[in-house]
Structure formats: C-alpha cells, structure tokens
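A.B. asks: Here's my sequence, what's the structure:
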Amino acid sequence: MSKEKDRKTNAIREMEAAHADFDTRFFESPEALSGVEVAALLEQDPDCVFKTLVTQGKSGQHFVFMIPVACELDLKKAARAAGEKSIAMVKSRDLLGLTGYIHGGCSPVGMKKLFPTFIDETAELYDRIMFSGGRIGCQIQTPLSELQRVVPVKCVDLTVV
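C.D. replies: You can find the predicted model right below:
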C-alpha cells in the first residue's frame, strides 16, 4: 500500500469524490494538539482554522458546529440555530462510534452519518478555511463554498462574545 493511500481519510476521499477544490496539510504529532497550536504550526490565522464540535440536542438529535479554534461555542446560540431547547457536547468517548472520528481528528466531512452542520458566520470572511481532515495531523484547506458543496453547512453566529 502506498504512503499516500495510507494518509487518505474518509474526509479526503469525499472531497476528492466531489471534485472539490481543496488542499491537505499534514504534520506529525504524537497526540492531539489544540486548534490554536495547529494553526500556529501550520502558520495560519487561528480565525480561519475551524474546530469541529459534535453535540446532542434535547430531542436526542445530533448536530455539528464548526467554530474558529480560539473561540468557544455559545450553547444557547447553537441550540437556537438547531431549533432545539438546549444543546450539550457529545462526550469524547462516544465520538468514534457516532462519527467514525476521534477527538482531535473529527472532520465535518466523511462522518458515518450526515448530521445538520453549522459554521460560524466568520467563515464567510476568508477566501479559504481550514478544518480537520479526519485524523490527528491532517487538515483540509478549502473555500467555504467548496465545503458547502460536500456537506450542507449553514453560516450562523455561534461563538461566545
């Protein structure tokens, strides 16, 4: 098996299958880094690097939220965007079974199931955004419009002010 094939994730395969305009950035890390650390390592503005957060609404339905790595998700804004009374973060131990990804390598693309997905409206300010490519040490960089071709993503205000 080739080294390149070893590096492909479900997220990369889905982006390729959609013929999306994207780049991958790989880096070595023995453990999950914070999003801010990843942005610094890849010499990116942390405001255009997004973390992927998986939540569960009071109804039991799951939702995905993407916010800049240096920001915090406002759970009330998230619940409002999802049409839920309340939203809670999914526990890290439940992430793999639910999404197929581990903490630190969770991508909004290529999850086991497509969940309603929202991204902070600041993503619209950048020509290209970056997010996890589906494993620790892999990031995808793409225009927001290309991500939206692969995963229906709604832009809303999601962060704590």
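
A.B. asks: drop to CA atoms for contacts and neighbour counts, all remaining ones
C.D. replies: Will do.

A.B. asks: Let's verify the residue nearest the centre of the chain: helix, strand, or coil?
C.D. replies: Nearest to the geometric centre of the chain sits T52, at 3.2 Å (C-alpha atoms, centre = their mean). Here T52 is recorded as strand under DSSP: H, G, I helix; E, B strand; the rest coil.

A.B. asks: Before we compare anything, build this one as well:
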Amino acid sequence: MTKTNVIRQLEKAGIPFRTAEYEVDEADLSGVHVARQLGQPCEQVFKTLVLRGPKLGPFVCCIPVAEEVDLKKAAEAAGEKKAEMLPLKELLPTTGYIRGGCSPVGMKKKYPIWLDETAELYGEIAVSAGVRGMQVILAPQDLIRFTGAKVADLTIV
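C.D. replies: Sure, this is the predicted structure:
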C-alpha cells in the first residue's frame, strides 16, 4: 500500500479507516467509475471539489460522485454571494493535488470544508486518499471532526 499524506495524517490522528484501490481509467476519471470499481454505491463515494468565493478565496465541497455541486448553495453555505469552481490549472498549486486525486484531508493549506449533508446518512463514506487509484473509507463523523468540515445541502436537486 502506498502511504499517501492522507493516510499518514489519518494514522497519526488515530482515525480508523481502510483503503480501497481501483483501476485508473484516463478516459474516465469520473467518480461514478471509481464507485463502480470499488463496488460501492455512488451515494457513499464523495468527490472533493475546490471552489472560490470573492471574500473567502478557495474553499472545499465534498459531494456524492454522481451529483453536481449547486454553486448557489455552496456560496450560501460559505457565506458568499457567489462561488465558482477553481480553474483546473490552479488545483495543483493551490491544494497539492491533481484532478481525480483531490482529498479533503492533507491539502497544502487548511481551507474551509463543507461536506454534503447526505454523508451523515451512512456509517462510512469514501474520499480520495490523495492519489488517483486509491480511496480511504471512514466514518463521516471522523472526517468532519478531523477536517473541521461543516455539513450543508450542496447539490443540485
């Protein structure tokens, strides 16, 4: 098993988790592909999106992989008038992660994080382990506690 920064941080904090590896398909980096490969329901596999607000700057939203972020809801949750997706070319320099390997754990800086409220419906959810090809599976409450995430309705209905 590759020891990513995410894994090191969770181990150091004593947070229980397990990892799951999957085959990376460069033609399909979608989270739905990841969920299928893991044999997990799409509702329990979360993608990490980085947005930007005019006052707050970068902030993070974690939502189920088959859903789309509602920019208005995300902005409202973050106390912003509006929000936009961080341009892809800024993702690596801002977070330290590449597309398909972005995790709410272990970014370069501690950005505010919002987790979609549906996460609390499950005993465990999966988020990226910080690299393409690996997820960490943990209790949403542990993720919330460790990252300081707030819970909100973030998706388009």
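
A.B. asks: And the TM-score between them?
C.D. replies: With the length set by TM-score structural alignment, normalised by the length of structure 2, the two chains reach a TM-score of 0.96; 156 aligned residues with a C-alpha RMSD of 1.1 Å.

A.B. asks: show me the contacts for C48 of structure 1.
C.D. replies: Residues in contact with C48 of structure 1, defined by C-alpha atoms under 8 Å, 6 or more residues apart in numbering, are P68, A123, Y126, R128, I129, M130.

A.B. asks: circling back to that earlier point, now do the same for the residue nearest to the centre of structure 1: its match in structure 2.
C.D. replies: Alignment note (TM-score structural alignment): T52 of structure 1 maps to T48 of structure 2.

A.B. asks: got it, and Q148 of structure 1?
C.D. replies: Match for Q148 of structure 1 (TM-score structural alignment): I144.

A.B. asks: Please name the spatially closest residue to that match (chain neighbours excluded).
C.D. replies: Nearest non-adjacent residue to I144 of structure 2, counting by C-alpha to C-alpha, 6 or more residues apart in numbering: K150, 6.9 Å away.

A.B. asks: Could you count how many residues lie near the one you found?
C.D. replies: Applying other C-alpha atoms under 10 Å, we find 16 residues neighbouring K150 of structure 2.

A.B. asks: Now do the contacts for it.
C.D. replies: Contact analysis of K150 of structure 2 by C-alpha under 8 Å, 6+ apart lists I113, W114, L115, I144.

A.B. asks: Filter the residues you listed down to the buried ones.
C.D. replies: Buried members of the contacts of K150 of structure 2, counted by 16 or more other C-alpha atoms under 10 Å: I113, W114, L115, I144.

A.B. asks: which one of these is nearest S30 of structure 2?
C.D. replies: L115 (18.7 Å; C-alpha to C-alpha).
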